[in-house]
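Novice: What follows is a predicted structure for the sequence shown.
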Amino acid sequence: MNEFEYKGFIYSSDDSILGDKESIKGESCEPSKLYKYYSYNNFSIDALRKQYLYASHPYQFNDSMDSTWLLLNFKNITKETYIRLLEYCLNTKTKGEVDELFFYDKRQSFEYIRLLFYITISRTRGFVSLSSNFTNNLMWGHYSKETGFVIELDMEILKDNIKILNNDIKNFSLTPIQYVDKLETIDMLREEFKSPFLPFLLATNVKQNNWAYENEWRLRIHKELMDTPKDLSFAIKNFIEIISQKEDVKIDFPFKNDRKVYYPKEAIKGILLGKNFLSQDKYCKKVRNNNGTILFFKEEEKEFIEFVNFLVDNFSDKLYHSSEYYNCDSSLERHLVSIKLEKIDYYTFKLNKIQN
């Protein structure tokens, strides 16, 4: 087992591409429940309807410095190690005629072997970003835009069923993100690193402190042949052409979209609706107080009405509404109230707020 301590976090890996015993231990205990924030769009509707989480490739993160290959520093790599890594990425033996490749890449600060390694290892990995905080104003504003929703997930139920519902998943882990003052590049040739898997584990789990408000936990998924973003693989097109000329090999990066992680309905403990989810003028034709609030939805907004009916039919006892609350000192904060949506007909609902 390969283990490395970094600023209070313990990173460990069994050096397997499938992450058999990969773990990250920080200061906080794993929460029993975590939250997934969604904007209202076709992708989030589909994810809730079919009960899956999308395990993103790190290249798709909204922060380009999150899990970037630029954190991997190959400046101390020797030609012998370079050859071994090249053979690992190519899954073939080289002819040994790599001097020109090595010195060409060295002049580029080993940009190409870094990208080639990053693409090779990341295509079997996917990441689901979750939060332990469901009342953070920045999260609601940035990720749900107050018109989206948040799913409350029971993590024990979810983890117990991942491999049952996803037989292509080899391994997974749930890890706390480590927030740091500055992002330091990682010397891939450190003596403590017995293989490149551990520094990759570290590189994909550190974020700058200005993201700490997210309280992120990352579900790390390992399965073979997930998609590689096309523009990422195109970034090393010239280097691949040089390799092919020298080594007579072809490299094919799969462009599959196999990053869905299914979970059981029982794992959903709550659907938290944004403050403006039900009251948008473009969806709601009329709102009237009558022992509660009557919502008349516009018949032409078929997709939204269908989704509201889906929520009521499947999660009527698990719906909550985000709103503001005055404390006894007159300060204002966000809170959630349990709500009941009573279906009058397919287009009309009675809304009652039950309790905090």
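Specialist: In hand now; what should we look at?
Novice: contacts and neighbour counts: CA atoms only from here.
Specialist: Fine.
Novice: Counting neighbours, which bits of the helix or strand containing Tyr325 end up buried?
Specialist: Applying DSSP states H and E as the criterion places Tyr325 in strand 319-326. For strand 319-326, burial by neighbour count (16 or more other CA atoms under 10 Å) applies to 319-323.
Novice: Of those, just say which sits nearest to Val206.
Specialist: Nearest to Val206 among these is Ser322, at 30.3 Å by CA to CA.
Novice: contacting residues for the closest one?
Specialist: 272-275, 334-337 (CA atoms under 8 Å, 6 or more residues apart in numbering).
Novice: same thing but at 6 Å, please
Specialist: Ser322 is in contact with 274-275, 335-336, counting by CA atoms under 6 Å, 6 or more residues apart in numbering.
Novice: Packing partners of the helix or strand just after the strand holding Tyr325?
Specialist: Next helix or strand after strand 319-326 toward the C-terminus (DSSP H and E): strand 332-345. Strand 332-345 sits against strand 319-326, strand 348-355, with contacts defined as 3 or more CA pairs under 6 Å, 6 or more residues apart in numbering; DSSP states H and E.
Novice: residue boundaries of the strands in the stretch 201-350 of the chain?
Specialist: For the stretch 201-350 of the chain, applying DSSP state E, counting those that start in this stretch gives strands covering 206-208, 216-222, 260-262, 268-273, 284-289, 293-297, 319-326, 332-345, 348-355.
Novice: re the thing from before, tell me which of the helices and strands packed on strand 332-345 sits nearest to Gly292.
Specialist: strand 348-355 (5.2 Å).
Novice: From the rest of the structure, what touches the closest one?
Specialist: The contact list for strand 348-355, computed with CA under 6 Å, 6+ apart, reads 292-296, 337-343.
Novice: Could you do stretch 298-305 as well?
Specialist: Residues from elsewhere that reach stretch 298-305 (CA under 6 Å, 6+ apart): 283-285.
Novice: Check it against this one:
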Amino acid sequence: MSKQFSYNNFIYEKESSSEKGGVKIINAIPYPEKLHKFYPINSFSVDALVNGYFYASHTFELNDYLDSSPFLWHALKPLDFEFYKEFLGKDVPRDELIKFYEADASNVNLCKGYISKYWEIISNIFGIISLTANENSLLMWPHYTQEKGFQITFNASELEVSINDKIGQGQCFGVFPMNYTEFLNPIDISEFDSMHIPFFYATNVKSDKWKYEDEWRFLIGKPMMGVPNSKMGLNTEMDFITSPKNRYTFYDNRLVDHITLGINFFTAQDFNLEWLNEKHFKVSPKNSITNWNYKSYKKLLFYIHENLKDKIYHSGTKYELDKKNNHFLIRTKERLEIKKVGWDTYIFTRTEDIIKIF
């Protein structure tokens, strides 16, 4: 049985000495200096920042149906009975297990029942945290923030250490770059003596249509994280409900390097907005029936003022010249200063400290 699998210049190698039963994902992609997380503006994202955690998503909650899918597993020959015994032997009587094995491990079914059951159970004990090394993607700002949300930036190695320090009785694997590929080829689980490599492969491979995201991923293992079956189309199974907090994965939020607000974060629809002069503008969130995020804006601005006042940027745009002296637009971010002047009123100052991001 193989203890290593190569695909698309990635090598998946089981760590036999690891107490956690992990898999090394070997690749030539340089470890990033910074990692970023894009958020829309809502109560969930603001709470995650304020309390220093990421939500480790179930696969049904990912925005790509084929990402981390059980369809990325198949068996070209029947598995040994020991697979079934090790996985289900404690919960299923032996005679029932033998009957299930004989039907499922036939040349007709090729272990489809085993794959389905394995995925159903394991998805209750792992979750996915996605970050990006792409600081200013033209697509990610609108896709994940609608240009109104925010982005938080970390030193990658400090964040990885912090998550591992705070994981407690859980397990943290990663952070790994995604293996972007033209074709999503299923892995033959019958070639391996355990499901370690197939699991890490299935949660790491992704269509190259998503390559612009430059995603780096943590895999989080915890008991009883829940299975939101109702989020999957045409699935009539009941949700396996646990506390959503079981999927929270904490980090030291003092490690936030800086926060960048979307270009449409401050709008007259959601804020009382007044330009005092070319450099200074005053804002306070509007408490109106049309501003569903009033409390989130209020909470976020207070947190920024108290904890990130020297680490705040605002997205913008700027013209540059190409080699033929033609103008083209680029994205930028400008550092802001913040001063509290009322209960929920702030004055922001543009510093003209601008970072160009091509």
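Specialist: Yep, that arrived. Everything numeric here is computed off the predicted structure, so don't read it as measured data.
Novice: Give me the TM-score for these two chains.
Specialist: Between these two chains, after superposing, the TM-score reads 0.85 (TM-score structural alignment, normalised by the length of the first structure); 338 aligned residues with a CA RMSD of 2.9 Å.
Novice: between the strand holding Tyr325 of the first structure and strand 268-273, how big is the angle?
Specialist: Orientation check (axes from the mean of the first three to the mean of the last three CA atoms, to 10 degrees): strand 319-326 of the first structure against strand 268-273 gives 50 degrees.
Novice: mean shift of strand 319-326 of the first structure relative to the second structure?
Specialist: By mean CA distance after the TM-score superposition for the first structure, the fitted strand 319-326 of the first structure averages 0.9 Å away from its aligned residues in the second structure.
Novice: Can you spell out the matching residue range in the second structure for that strand?
Specialist: The aligned range for strand 319-326 of the first structure in the second structure is 312-319, by TM-score structural alignment.
Novice: And for Gln60 of the first structure, the neighbour number?
Specialist: For Gln60 of the first structure, the count of nearby residues is 12 (other CA atoms under 10 Å).
Novice: repeat for Leu76 of the second structure
Specialist: Using other CA under 10 Å, Leu76 of the second structure has 13 other residues around it.
Novice: neighbours of the residue found closest to it once you drop the neighbours it is linked to in the chain, just the number please.
Specialist: Nearest non-adjacent residue to Leu76 of the second structure, counting by CA to CA, 6 or more residues apart in numbering: Asp188, 6.2 Å away. Asp188 of the second structure has 14 neighbours, counted by other CA under 10 Å.
Novice: so what's Ile151 of the first structure up against?
Specialist: Counting by CA under 6 Å, 6+ apart, Ile151 of the first structure touches 35-36, 270-271.
Novice: Out of the residues you listed, which two sit at the greatest distance?
Specialist: Lys36 and Gly270 (10.8 Å).
Novice: Could you list which residues are in contact with the residue nearest the centre of the first structure?
Specialist: Geometric centre of the first structure, nearest residue: Val128, 2.7 Å, by CA atoms, centre = their mean. Neighbouring residues of Val128 of the first structure by CA under 6 Å, 6+ apart: 55, 218-219.
Novice: which residues sit against the helix or strand harbouring His143 of the second structure?
Specialist: Assigned by DSSP H and E, His143 of the second structure belongs to helix 140-145. Residues outside helix 140-145 of the second structure that contact it (CA under 6 Å, 6+ apart) are 39-40, 147.
Novice: now those in TSV, with secondary structure, neighbour count and distance to Glu82 of the second structure?
Specialist: Shown next, in TSV, are the contacts of helix 140-145 of the second structure (DSSP: H, G, I helix; E, B strand; the rest coil; neighbours: other CA atoms under 10 Å; distance: CA to CA, whole Å):
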residue	secondary structure	neighbour count	distance to Glu82 of the second structure
Tyr39	strand	25	44
Pro40	coil	21	46
Glu147	coil	19	52
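Novice: count of neighbours near the closest residue to Glu147 of the second structure other than its chain neighbours?
Specialist: On the basis of CA to CA, 6+ apart, the spatially nearest residue to Glu147 of the second structure that is not a chain neighbour turns out to be Gly262, at 4.9 Å. Using other CA under 10 Å, Gly262 of the second structure has 25 neighbouring residues.
Novice: Ok, Phe149 of the first structure next?
Specialist: For Phe149 of the first structure, the count of nearby residues is 27 (other CA under 10 Å).
Novice: Same question for Tyr84 of the second structure.
Specialist: Counted with other CA under 10 Å, Tyr84 of the second structure comes out at 19.
Novice: any idea how far it lies from Asn63 of the second structure?
Specialist: 32 Å (CA to CA, to the nearest Å).
Novice: How about Thr153 of the second structure?
Specialist: With the distance defined as CA to CA, Thr153 of the second structure ends up 22 Å from Asn63 of the second structure.
Novice: out of the two, which sits in the more crowded spot?
Specialist: Between Thr153 of the second structure and Asn63, Thr153 has the larger neighbour count (other CA under 10 Å), namely 22 against 8.
Novice: average gap between the helix or strand containing the more buried one and the first structure?
Specialist: Following DSSP H and E, one finds Thr153 of the second structure within strand 150-155. Compared with the first structure after fitting, strand 150-155 of the second structure deviates on average by 0.8 Å (mean CA distance after the TM-score superposition for the first structure).
Novice: Check which helices and strands the next helix or strand after that strand sits against.
Specialist: On the C-terminal side of strand 150-155 of the second structure, the closest following helix or strand by DSSP H and E is helix 156-166. Helix 156-166 of the second structure is packed against no helix or strand, with contacts defined by 3+ CA pairs under 6 Å, 6+ apart.
Novice: re the thing from before, and the match of strand 319-326 of the first structure, how far out from the chain's middle?
Specialist: In this view, stretch 312-319 of the second structure has its centroid 25 Å away from the chain centroid, taken as CA atoms, centre = their mean, to the nearest Å.
Novice: just stretch 144-154 of the second structure next, same as before
Specialist: 13 Å.
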